[in-house]
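Undergrad: Please find the sequence and the predicted model below.
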Amino acid sequence: MSIETDKKAFYQSLTKQASALIGSETNLIANLANLSALLNMSLDDINWVGFYLVEDDELVLGPFQGKPACIRIPIGKGVCGTAAFQRTTQIVADVHDFEGHIACDAASNSEIVIPVLSGRRLVGVLDIDSPSIGRFDAADGLGLQLIVDTLQKTLD
């Protein structure tokens, strides 16, 4: 079995767990808290996972697992702000090569950020950091998108 096949199966299983955790709950904060905990205990080689929520023209820290983090990030700035502005997943192999990277934790070396939408409205982003360079790839992006899709169903 290839690593990509293994990742696909892993994320399908994780999505089932996320769906079971969310159930029929519609409270956003409760769902974000449980999802950040699930991802933190399930993903290897990460040092921070959580959500930033849109407030005016900024992303504001939401439920997370890890060290204390930046509280506010302007939309369009850093990896999170870029994902929010472009509404596209950002996979950054080495954050030190990302112009304008906002370093909340000096130990983070790679990052993946996935926008969370309700219809066309940006709600926030899922942000995951790793101490390893190149930790995240396209398979992680697709797998984590499945989990975000599960969350988004509660927002529509």
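TA: Now that the structure is in, tell me what you want to look at.

Undergrad: only C-alpha atoms for contact and neighbour calcs from this point on.
TA: Noted.

Undergrad: tell me which element Asp149 is part of?
TA: In the assignment (DSSP states H and E), Asp149 maps to helix 138-152.

Undergrad: For that helix, name the packing helices and strands.
TA: Judged by 3 or more C-alpha pairs under 8 Å, 6 or more residues apart in numbering; DSSP states H and E, helix 138-152 is in contact with helix 3-22, strand 110-118.

Undergrad: Pick the most deeply packed of these.
TA: strand 110-118 (a mean of 24; mean count of other C-alpha atoms under 10 Å).

Undergrad: That one vs helix 138-152, what angle?
TA: In terms of direction (axes from the mean of the first three to the mean of the last three C-alpha atoms, to 10 degrees), strand 110-118 departs from helix 138-152 by 30 degrees.

Undergrad: So what touches strand 110-118?
TA: The contact list for strand 110-118 (C-alpha atoms under 8 Å, 6 or more residues apart in numbering) reads 79-80, 83-84, 87-95, 122-136, 141, 144-145, 148, 152, 155-156.

Undergrad: okay, the angle between the helix holding Asp149 and helix 3-22?
TA: Going by the same axes, to 10 degrees, helix 138-152 makes 20 degrees with helix 3-22.

Undergrad: Can you mark which positions in helix 138-152 are buried?
TA: Across helix 138-152, burial judged by 16 or more other C-alpha atoms under 10 Å covers 139-152.

Undergrad: go on, stretch 55-64?
TA: By 16+ other C-alpha under 10 Å, the buried positions in stretch 55-64 come out as Glu58, Leu59, Val60, Leu61, Gly62, Pro63, Phe64.

Undergrad: One more to weigh against that first structure:
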Amino acid sequence: MFNVESYEGTLTEQYNKVTKQLEALLEGEDDFIANLSNATSLLNQFLDNINWVGFYLWKQDQLVLGPFQGLPACVRIPSGKGVCGTAVERRETVRVEDVHKFPGHIACDAASNSEIVIPMMKDGELLGVLDIDSPIKNRFTAEDEQQLNRFVDTLVNYL
């Protein structure tokens, strides 16, 4: 049974709790979309000062919108375009302090000021990306990056 825990303690302790909750949600469930949907909901509940969180899935050489929480979003993003496409092209996490200074930023929500995008890789294959936007500049820290990478790794291990 899944129980929502309180998110008290250090940032690392909070991320540990949310990752344990993710594992509880994923245990015994093999539906890709259901698992991404619950992961999105969990992050939306957990993270403060965000205005969009969701997944783009890699299909036919482009990112296609997947489960998300927030305002309607861009449906398709090619490799190399915007923050998400740059993360795909580099196959690494991209953390942007001010999206308005990022060359080629795609503004799906004008309120977004910072962003972090984490590629989902399994056995060397790109599955998609986790994309999180914030209305606050410099919202995402190095610790957020490290812990969100761990969150995505946990998710991918269950997929």
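TA: On my side now, so go ahead. Treat the numbers as computed from the prediction; the structure is a model and nothing was measured.

Undergrad: just checking, which of the contacts of strand 110-118 of structure 1 belong to strands?
TA: Counting by DSSP state E, the part of the contacts of strand 110-118 of structure 1 found in strands is Gln90, Ile91, Val92, Leu122, Val123, Gly124, Val125, Leu126, Asp127, Ile128, Asp129, Ser130.

Undergrad: what's the counterpart of the fifth one in structure 2?
TA: I take that to be Val123 of structure 1. Mapped onto structure 2 by TM-score structural alignment, Val123 of structure 1 lines up with Leu127.

Undergrad: what's the burial count for that match?
TA: 19 (other C-alpha atoms under 10 Å).

Undergrad: Contact partners for the residue positioned nearest the centre of structure 2?
TA: Against the mean C-alpha coordinate of structure 2, by C-alpha atoms, centre = their mean, the closest residue is Leu130 at 2.7 Å. Listed by C-alpha under 8 Å, 6+ apart, the contact partners of Leu130 of structure 2 are Val53, Gly54, Phe55, Tyr56, Val117, Ile118, Pro119, Met120, Val152.

Undergrad: Adding distance to Leu35 of structure 1 as columns, could you present the helices and strands packed on helix 138-152 of structure 1 in CSV?
TA: Below are these laid out as CSV (distance: least, C-alpha to C-alpha, whole Å):
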stretch, distance to Leu35 of structure 1
helix 3-22, 7
strand 110-118, 13
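
Undergrad: circling back: out of the buried residues of stretch 55-64 of structure 1, which are inside strands?
TA: Glu58, Leu59, Val60, Leu61, Gly62, Pro63, Phe64.

Undergrad: residues contacting the first one?
TA: So the one you mean is Glu58 of structure 1. Neighbours of Glu58 of structure 1 in contact, by C-alpha under 8 Å, 6+ apart: Arg72, Ile73, Pro74, Ile75, Gly81.

Undergrad: Roughly how far does the residue mapped onto it from structure 2 sit from Val117 of structure 2?
TA: Matched by TM-score structural alignment, Glu58 of structure 1 corresponds to Gln62 in structure 2. In this view, Gln62 of structure 2 and Val117 of structure 2 are 15 Å apart by C-alpha to C-alpha, to the nearest Å.

Undergrad: After alignment, which residue of structure 1 pairs with Asn38 of structure 2?
TA: Under the alignment by TM-score structural alignment, Asn38 of structure 2 pairs with Asn34 in structure 1.

Undergrad: Does its match touch Leu21 like I think?
TA: Yes - counting by C-alpha atoms under 8 Å, Asn34 of structure 1 touches Leu21, with 7.2 Å between them.

Undergrad: ok, Lys81 of structure 2 touching Gly104?
TA: Yes - Lys81 of structure 2 lies in contact with Gly104 (C-alpha under 8 Å); the separation is 6.4 Å.

Undergrad: which one is the residue nearest to the centre of structure 2 nearest to, not counting chain neighbours?
TA: Once flanking residues are discounted, Leu130 of structure 2 sits nearest to Phe55: 4.6 Å by C-alpha to C-alpha, 6 or more residues apart in numbering.

Undergrad: Kindly report the same for Val129 of structure 2.
TA: Pro119 is the one closest to Val129 of structure 2 (C-alpha to C-alpha, 6+ apart), at 4.2 Å.

Undergrad: and if you look at Leu43 of structure 2?
TA: Per C-alpha to C-alpha, 6+ apart, closest to Leu43 of structure 2 is Val53, 7.3 Å.
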